[in-house]
Each structure stands twice: as C-alpha cells, then as structure tokens.
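1. sequence first, then the predicted structure:
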Amino acid sequence: MLHMTCKGKIHRARVTEANLDYVGSISIDEQLMEAASIRPFEMVQINGLRSAQTWQTYTIPAPYGSGEICVNGPPAHLFRVGDLVIILSVGFFTESDLERFQHRTVLVDEQNHLVDVKTYTRQSAHHIRGGEGK
C-alpha cells in the first residue's frame, strides 16, 4: 500500500508576482525548492492564508536566492502579491519508505529568503504541533 504524505513544505512564503497571462504553474526560488525537496515540474498544492484558497499546479524554478514566488495563469485570480501561502509537496511512500522518511519544513523571512529547514521523522512528528511558524 502507498501512503500519500506531505514530504516537504515552504511555510508562510509571500507571493511576489501573480501573472495571469502565463500558461500556468508556480515559479519558486530554486533554493527554496531544493530545501523543501521539490523538483522542477513536480505537482504542489498552494494554500492561501488570507483567502483559504487551495490550488494545485506544477513548479518551475525561479533564480536561486531570488525569493520569487510567482503564481502563473488561473491562480493569479486567487492569490495576490503579498499574500502569505503555504506550498505543500506530496509524495507516495510505502510503509518501509516511511520508516526512513524525513519531512522538511522550510521557513522563510519576509522577503522569502531561507531562514531555516526543520526536518522531522515519523518518530519526531509528535513534536511538530504548536512549534511551526511561530
């Protein structure tokens, strides 16, 4: 059996651009993608803190260290420049994969520059509650 699992996330990043005329996707600072174990063209879920909107799309790397978070195409109607978002990356894992699995939470500053990467295992997961994003 495969378990759908959040393998990484970028927590409380700010949308830097919303480009309605682009064909789709989300452009994410390549440094943040690497830190969250998100690969180019991988499907991600974008969650808006202001609007409670959720959108799924694929990723395109933006310049390394740029802080860019640009929603492209239809989600430009849902997310505005300055909105805080949580970007989730999902993977499918076997039970044995989950024994070695490490979830990554990427924390950023107000300009979307990398501040910290928190790594959690199945054994440490109970310590997450109340500690992230504060």
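-> Received it, and whenever you're ready, just let me know what you need.
2. only C-alpha atoms from now on, for both contacts and neighbour counts.
-> Fine.
3. quick check: closest non-adjacent residue to G67.
-> In space, G67 comes closest to N112 once its chain neighbours are excluded; the distance is 4.5 Å by Cα to Cα, 6 or more residues apart in numbering.
4. try it against this one:
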Amino acid sequence: MYRKLLKAKIHQAVITDKNLYYEGSLTLDREIMEKAGLLPFEAVWIYNLNNGARFETYLLEGEKGEVILNGAAARLGETGDRIIIVAYAWVADNELPYFKTRLLYLNEKNEVSQIKNL
C-alpha cells in the first residue's frame, strides 16, 4: 500500500511579484527549493493565508527572495500575501520508517529562519 504524505512545507512565504501573462507556475528562490528538497517543475500546492485560495502548480527556480505567481495563479494572490507551499509524496508502507517531512519557516524577507525534519 502507498500513503500520500506531506513531503515538504514552506511556511509563510511572501509573494514578491505576479506575472499574469506567463505560461504558469510559481517562481521560487532556488536556495529555498534546495533546502526544502524540491526540484524545478515539481508539483506543489499553494495555500494563500490572505484570501483562502488553494491551487496546484509547479516550481521554477528563481533568484534570492523571489516568490512570484505566474499565469492564471497570478489572479489568486497579491504581492505581499503570505502563502504556504506544500509538496506531497506517495510513500510505500515499507519506506515509512525512513520517510521524513521537511518544514521550512520563512521570515518577512523570504529567508529561511528555521528548518525541521520530522
């Protein structure tokens, strides 16, 4: 059996820009992606704390501090909104003892202030 578990959570990222006329995705600081164990083009869910929007998209590597909503997702948040970015993984029962969830907490400048591995 496989179970869908939280792989990574990036808590309280601040949207720095939006680009409506782009093909679609979330541009995210490459260092944050690396620390969260996420790859370019990996699927993620976005939860907007300001307006309650929840949507799925994929990641693109960005520059330091960047959190940019692209394409249709740009209509689901505003610059300055705080969001939670999550990725899930299907984990086989025999892999459960080795599976770890990574939590990253960001400050208002989108800098990693804390990392937890659970």
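-> Nice, I can see it. Values in this document were obtained by computation on a predicted structure and should not be read as measured data.
5. ok, the counterpart of the residue nearest to G67 of structure 1 in structure 2 to K64 of structure 2 distance?
-> The alignment partner of N112 of structure 1 in structure 2, by TM-score structural alignment, is N110. With distances taken as Cα to Cα, to the nearest Å, N110 of structure 2 is found 8 Å from K64 of structure 2.
6. out of the two, which sits in the busier spot?
-> Neighbour count, other Cα atoms under 10 Å: between N110 of structure 2 and K64, N110 has more, with 22 against 14.
7. and the residue positioned nearest the centre of structure 1, what is it in contact with?
-> Centroid check for structure 1 by Cα atoms, centre = their mean gives I87 as the closest residue, at 2.6 Å. By Cα atoms under 8 Å, 6 or more residues apart in numbering, the contact list for I87 of structure 1 reads 9-11, 44-47.
8. now swap in S25 of structure 2 and tell me
-> 57-60, 69-71, 73.
9. how near is it to K4 of structure 2?
-> Separation of S25 of structure 2 from K4 of structure 2 (Cα to Cα): 22 Å.
10. show me what I86 of structure 1 lines up with in structure 2.
-> In structure 2, I86 of structure 1 lands on I84 (TM-score structural alignment).
11. my read is its match is in a strand, agree?
-> Yes: assigned with DSSP: H, G, I helix; E, B strand; the rest coil, I84 of structure 2 falls within a strand.
12. what's the neighbour count on it?
-> Residues contacting I84 of structure 2 under the criterion other Cα under 10 Å number 17.
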